[in-house]
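Enquirer: Sharing a model prediction with you, sequence too.
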Amino acid sequence: MEVTLSVLATPPLPVLEQIFITSSNRTALWDQKRLPGLRCRSYERAEQLQCSLDHECECLPAESQVVCKCKDDEIMNTYQSIDNVLPATREQVRFLAHPRHGVMTKINQDVSAEIIVNVKEAIDDSITEVTDDICTIENTHLVGCYQCSKGATTAVKCTSTFQAVTAEIECGEDSFTVPCSPSGQISQLAFLMENARVQMQCTVKCGSRVNFFEVTGILKYVHKLHGNPMVYVQQKHNKTSEFRWPDVNHIVDIYLQWYKSLLCTVAVVALALLLTYMYVTTACGRIMRFFLCIIARILACVWKTVQCMSSFLVRRVCLSSNGTMKEKGLEKLL
């Protein structure tokens, strides 16, 4: 018996037809809609300048001369974009730099294989085994960005009942195949979403029974303006923009969801300010009266103390003068 792997097929992904541009030490993704002005078949021909020049120019007569406007490729701007420089991640595909082959593509799922079995002996009996297992996946959370090239990912743990099998997952228009085992196998699922709030009902089956699980999450909006900002205000007829607006519906939903809390907070703050103002305006008079009463009592106590001390001194002086007069009278009598 001979077993031959005849076909190892990758899924029909349009991103696999990607064009790359490379320098001495960096490789980046090139826009397929743009063709470079200088085209060389190989690196050796480029060194010998055996290349073809395909430029796009618009020429108009201007009196005694001709004015031409040619398209500028701006190749270096491609390397300034972080999303284009390898390693780069796209939906279900990751592009990596390879030392010998230039670019290597890594696909985690949906790779199919075709095996040919040659049997030279005569076959008397054939046994067909059908596996009818039950696979389950718990609800999971989606993490990533929407309206971006990287997309969003989620980790699912597929658990089978009897043995290790391959399960089929369907989430709307997206389909996946993941391994399952009684102990559980963890796989990564990638999605390209257009909205921020995600709530998908998915199915998983590895036999006749279908089980359901839910994928939910709130994705981030990621958009960066790379390069010189003056580029976006320059007048160029061939300038294209990849700007994408955020999910306005999600922003409005969040606002409508929390507007009650916002109104309650504003009302509480306004009430606190009003009570503070009323307390301050009425408390100032009370505080002034309180301090004036204390000062008046202190002055009254001081005045009483002065009166007592003065009366005491007067009595003392009077007593001393009376004693002196009595002594003089006794001396005269003697």
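Expert: That came in fine, so what should we check first?

Enquirer: CA only for contacts and neighbour counts going forward, please
Expert: Noted.

Enquirer: In the stretch 51-200 of the chain, what residue spans correspond to helices?
Expert: 76-80 (DSSP state H, counting those that start in this stretch).

Enquirer: ok, longest helix in the chain?
Expert: Counting residues, the longest helix found in the chain (DSSP state H) is helix 259-333.

Enquirer: Next up, the contacts around the residue nearest the centre of the chain.
Expert: The C-alpha lying nearest the average C-alpha coordinate of the chain belongs to Lys220 (CA atoms, centre = their mean; 4.6 Å). Listed by CA atoms under 8 Å, 6 or more residues apart in numbering, the contact partners of Lys220 are 144-146, 196.

Enquirer: okay, now the one to match up with it:
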Amino acid sequence: QTTDLPDLFNTINRILPAHNGHWRIQNEGSTVSAVISEEVSTEVSMRIKEKADVKIVRDTDKCWIQAEHVIGCYACAAGSRAEISCFSQNNPTIANVKCGRHMYAVPCSPSGQKSTLRFFSDTAQFRQTCAVECGQETTEFEVNGILKYTGSIWTSLYRIINGNTTMHDEVNLPDFSHLTGGFLTFFKTGIMVMVTVAIIFLTTYVTIFSCCASVIRRGIWMVVKLPIKLLFKSISFVGQIRGQQSRYKAPRHIV
């Protein structure tokens, strides 16, 4: 209740520093300066009224880059970054890296020089094809990765009130296409697992049933056959006993 919000927003030294993409505006005492986090390459055009001898020196070196996966967030002021290692074939040099409409200047050497490239994306799935040039030859490399969602209205309001940022577009909705794709992938994987388990279970059941059916048929036949055998043996045994008794009871003739 005691905080004057309009005064906080209208005071320049409380609003700065301001971040937007690759640059940062900050106050240094009574002055305001703009700082770029990465090295950049620029094109310079000169108009000369007098005649002049111009020499064009072109390096014949060749450079290539090994890039790691990009990490960071999407739809955020901090952006994402990718660690790269630039190699040159002959001597240490500075290479121009072009990624879409962004250009960077990175150091290269035969043993490799590490640098950081910063990107800004509005989607979770990031994939960018870049070209590196330090002479007449141009080589390409790819930077890709899955970015995180860090948008929060409460975090943004807290940063704005405390003067840490003036980014009004920090509050963004998540990438629903990436969420939908992840859900569909999970759903397809679940269906495939269920179908595989069902096929394995059905195959096992049919195999066990076939083996058990043969055993059951043999068991039933033995169960049915055993009483019949016992019955015939009993009848045969009774017949033998009666035959022996009839011989013992037969009358003896006196001569």
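Expert: Nice, I can see it. Every value quoted in this text rests on a predicted model; they were computed, and no experiment measured them.

Enquirer: For the residue nearest to the centre of structure 1, what is the corresponding residue in structure 2?
Expert: Aligned counterpart of Lys220 of structure 1 in structure 2: Lys148 (TM-score structural alignment).

Enquirer: One more: Leu189 of structure 1?
Expert: Correspondence of Leu189 of structure 1 to structure 2, assessed by TM-score structural alignment: Leu117.

Enquirer: Can you tell me how far that match is from Ala34 of structure 2?
Expert: Separation of Leu117 of structure 2 from Ala34 of structure 2 (CA to CA, to the nearest Å): 19 Å.

Enquirer: cool, Gln128 of structure 2 as well?
Expert: Distance from Gln128 of structure 2 to Ala34 of structure 2, counting by CA to CA: 27 Å.

Enquirer: Ok, Gly112 of structure 2 next?
Expert: Using CA to CA, we find Gly112 of structure 2 at a distance of 30 Å from Ala34 of structure 2.

Enquirer: who's more crowded, those two?
Expert: Each of Gly112 of structure 2 and Ala34 has its neighbours counted (other CA atoms under 10 Å); Gly112 has more, 19 against 13.

Enquirer: Tell me which residues touch the closest residue to the more buried one other than its chain neighbours, please.
Expert: Spatially, and ignoring its direct neighbours in sequence, Gly112 of structure 2 is nearest to Phe87 (4.5 Å; CA to CA, 6 or more residues apart in numbering). If you count contacts by CA under 8 Å, 6+ apart, Phe87 of structure 2 has them with 63-65, 108-113.

Enquirer: To which residue of structure 1 is Phe87 of structure 2 aligned?
Expert: In structure 1, Phe87 of structure 2 lands on Thr159 (TM-score structural alignment).

Enquirer: for Gly190 of structure 2, same thing?
Expert: The alignment partner of Gly190 of structure 2 in structure 1, by TM-score structural alignment, is Leu262.

Enquirer: What count of nearby residues applies to its match?
Expert: 13.

Enquirer: thinking again about what came up before, what about the residue nearest to Gly112 of structure 2, distance to Glu133 of structure 2?
Expert: Computed as CA to CA, the Phe87 of structure 2 to Glu133 of structure 2 distance reads 11 Å.

Enquirer: Identify the contacts common to the two.
Expert: Applying CA under 8 Å, 6+ apart, one finds that Phe87 of structure 2 and Glu133 are jointly contacted by Cys63.

Enquirer: about what we covered before: in PyMOL, how would I select just the buried ones from the contacts of Phe87 of structure 2?
Expert: In PyMOL, this line selects whichever of the contacts of Phe87 of structure 2 come out buried by 16 or more other CA atoms under 10 Å:
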select buried, resi 63+64+65+108+109+112+113
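
Enquirer: Restricted to strands, list the contacts of Phe87 of structure 2.
Expert: Per DSSP state E, strands hold the following members of the contacts of Phe87 of structure 2: 63-65, 108, 113.

Enquirer: Format the residues you listed as CSV; extra columns: distance to Asn172 of structure 2.
Expert: CSV is the format used below for those (distance: CA to CA, whole Å):
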residue, distance to Asn172 of structure 2
Cys63, 38
Trp64, 36
Ile65, 33
Cys108, 37
Gln113, 36
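
Enquirer: and of those residues, the nearest to Ser246 of structure 2?
Expert: Nearest to Ser246 of structure 2 among those is Ile65, at 113.4 Å by CA to CA.

Enquirer: what's the span of stretch 56-67 of structure 2 from first residue to last?
Expert: Span of stretch 56-67 of structure 2 from end to end, CA to CA: 31 Å.

Enquirer: In which helix or strand does Glu142 of structure 2 reside?
Expert: Glu142 of structure 2 belongs to strand 138-146 when assigned by DSSP states H and E.

Enquirer: Go ahead and name everything in contact with that strand.
Expert: 62-71, 82, 124-133.

Enquirer: Only the buried subset of these, as a PyMOL command please.
Expert: The PyMOL command for the buried members of those (criterion: 16+ other CA under 10 Å) is given here:
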select buried, resi 62+63+64+65+67+70+71+82+124+126+130+131+132+133
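
Enquirer: Just the ones of the contacts of strand 138-146 of structure 2 in strands?
Expert: Using DSSP E, the subset of the contacts of strand 138-146 of structure 2 located in strands is 63-67, 71, 82, 125-133.

Enquirer: which among those gets closest to Thr180 of structure 2?
Expert: Minimum distance to Thr180 of structure 2 across those is 12.3 Å, recorded for Gln125 (CA to CA).

Enquirer: surely that closest one meets Leu147?
Expert: Yes. At 6.4 Å, Gln125 of structure 2 and Leu147 qualify as touching, with contact defined as CA atoms under 8 Å.

Enquirer: Now do the match of Gly190 of structure 2 against Leu225 of structure 1, distance only.
Expert: 33 Å.

Enquirer: what about Met103 of structure 2, how many neighbours?
Expert: Count around Met103 of structure 2 with other CA under 10 Å applied: 19.

Enquirer: Verify the stated contact: it with Asn96.
Expert: Yes. With contact defined as CA under 8 Å, Met103 of structure 2 counts as touching Asn96 (6.9 Å).

Enquirer: Overlap in contacts, these two.
Expert: Joint contacts of Met103 of structure 2 and Asn96 (CA under 8 Å, 6+ apart) are Ser41.
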